[in-house]
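Student: here you go, sequence then predicted model.
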Amino acid sequence: MATYGSDDLTPLLAQQPSAGLGYRQGILRAWNALNAENTVEVGGTLIENLPILNTNNDALQLAPGDVVGILTTGTSANSWMILGRVTMPGTPAAESLLSQVSSGIAVGVVTTQQSTASTTYGDLATVGPSATVTIRATGKCLVILSSQMGYATATATGGCKASFVASGANTIATSGQRSINMGMNTGAPSTFRVDQFGATFYLAGLNPGVTTFTMKYGAQNGSVADFSDRVLVVFPL
């Protein structure tokens, strides 16, 4: 069996008929990750702005020089569509693609139980957790917060809150709209309570580049807020 040292599978494929459904391969010569504008070389001819059939995470990884599969429906390129990147198993290109997908997610964890009585967001004795990612050209990401929250002193009204900030290519301040909260108003003192809270926040319009996200904490109504098992996950889209 013949072996091939590149991603070009053309030798493995028979020429398709000139009409009807078919398949060809091309080389991506230009790619705009913001709006998918593209230039593809097919058989020595440059074709502008072929539609993209596969717009999931694979499309985010496209780059000039990639070999792409093309679905053809007739002889005119006006009815052709890019299926996606062609990647040969076991090649450096395959390793690079899978590494980009998996390494894009960053996770920070702090398990230590610590507390604050401050009603404004700030750090606990152990800062964080933090997670550093590279925001892609899409300018989008998901931020996931999770923490155990509670209080150990008797209180009738109070609670806990946790949000996050960002620094680097993007500057983001804490916000009640991007926070997890535990509050109570029982009318009578309660001596102990612990709950697990989590939420996912979608961010858009970010600047591409390296950005660090860090969790911040606060108490509500002057109670002493306890936090433990803190987790921060950032997933660039």
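Tutor: Looks like it arrived, so ask away.
Student: for the rest of this, base every contact and every neighbour count on C-alpha atoms.
Tutor: OK.
Student: and Val234, how many neighbours?
Tutor: 25 (other C-alpha atoms under 10 Å).
Student: by contact count, what packs against the helix or strand containing it?
Tutor: Assessed by DSSP states H and E, Val234 sits inside strand 225-236. Applying 3 or more C-alpha pairs under 8 Å, 6 or more residues apart in numbering; DSSP states H and E, we find strand 225-236 packed against strand 106-110, strand 114-116, strand 130-135, strand 141-151, strand 155-168, strand 209-220.
Student: let me have the ones you listed in a markdown table, extended by distance to Gly176 and mean neighbour count.
Tutor: What follows is the helices and strands packed on strand 225-236, written out as a markdown table (distance: least, C-alpha to C-alpha, whole Å; neighbours: other C-alpha atoms under 10 Å):
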| stretch | distance to Gly176 | mean neighbour count |
| --- | --- | --- |
| strand 106-110 | 21 | 17 |
| strand 114-116 | 17 | 19 |
| strand 130-135 | 19 | 22 |
| strand 141-151 | 13 | 21 |
| strand 155-168 | 7 | 21 |
| strand 209-220 | 11 | 22 |
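Student: please compare the first structure with the one that follows:
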Amino acid sequence: MADKKISDLGLLAVADATDLVPLVDVSGSVTKKTTVGGLAAAVIANIPNASIPSSKLSLGAQSSKVVTGQATSSTSYTDLTTVGPAVTVTISANGMALVFLNATMFSAQTSMGFAISGATTVAADDVNCILINTVTSRLSGAFLVTGLNAGSTTFTAKYKVGSGTGTFVDRVISVIPL
């Protein structure tokens, strides 16, 4: 292989971290070898701060908002007249997403959670919700969701009250697949 140019070598479609890569060491003007993993680590370590434009960092984040105020008297998680808001994202193999909820809520014991459907199905619950015990509040919450299946997954806001009727305004759900 010493008599072949690198451009004449066959193409490796998928490289493993331990595969070898030729590299010219400019400090000694000599060709050496490194691994794909070693090269990747060196590239990451040598990227100057703030040199990658934000457009190149898109993780497929999605956000949706429903402005209309609507009410429910359901004591279990349910949809309002205008369902959602809801977003659909693609979950990667690591099975994680960061979910943000935000709403203005009126009435004591009022909750906003979310259900998951698609590649993974999970009902809304009191673990991943924002809750008020006062009369009126603007609340936000962030939830790391793990154990999701890879693939297209929809996150839909759901609502409930402890008693009486609760009203929800300016409802927002945002999801960042990780």
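Tutor: All right, it came through fine. Source: prediction; values computed, not measured.
Student: picking that back up, and of the helices and strands packed on strand 225-236 of structure 1, who's closest to Val194 of structure 1?
Tutor: Closest to Val194 of structure 1 of those is strand 141-151 (C-alpha to C-alpha; 4.1 Å).
Student: for that closest one, which outside residues touch it?
Tutor: Residues outside strand 141-151 of structure 1 that contact it (C-alpha atoms under 8 Å, 6 or more residues apart in numbering) are 135, 159-160, 163, 179-180, 182, 191-204, 215, 223-237.
Student: give me the buried entries from the residues you listed.
Tutor: Among those, the ones that count as buried by 16 or more other C-alpha atoms under 10 Å are 135, 159-160, 163, 179-180, 182, 197-198, 200, 215, 223-237.
Student: now check structure 2 for the residue matching Val165 of structure 1.
Tutor: With TM-score structural alignment as the criterion, Val165 of structure 1 lines up with Ala115 in structure 2.
Student: pull the residues that contact the helix or strand where Ala42 of structure 2 lies.
Tutor: Using DSSP H and E, Ala42 of structure 2 falls within helix 36-45. With C-alpha under 8 Å, 6+ apart as the test, helix 36-45 of structure 2 has contacts from 15-21.
Student: if we use 10 Å, what do you get?
Tutor: By C-alpha atoms under 10 Å, 6 or more residues apart in numbering, the residues outside helix 36-45 of structure 2 that reach it are 15-23, 33, 35, 46.
Student: and the lengthiest helix in structure 1, what does it pack against?
Tutor: Using DSSP state H, we find that the single longest helix of structure 1 is helix 92-103. Other helices and strands packing on helix 92-103 of structure 1, by 3 or more C-alpha pairs under 10 Å, 6 or more residues apart in numbering; DSSP states H and E, are helix 57-60, strand 225-236.
Student: with distance to Leu98 of structure 1 added, can I get the ones you listed in JSON lines?
Tutor: Putting those into JSON lines (distance: least, C-alpha to C-alpha, whole Å) gives the following:
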{"stretch": "helix 57-60", "distance to Leu98 of structure 1": "10"}
{"stretch": "strand 225-236", "distance to Leu98 of structure 1": "15"}
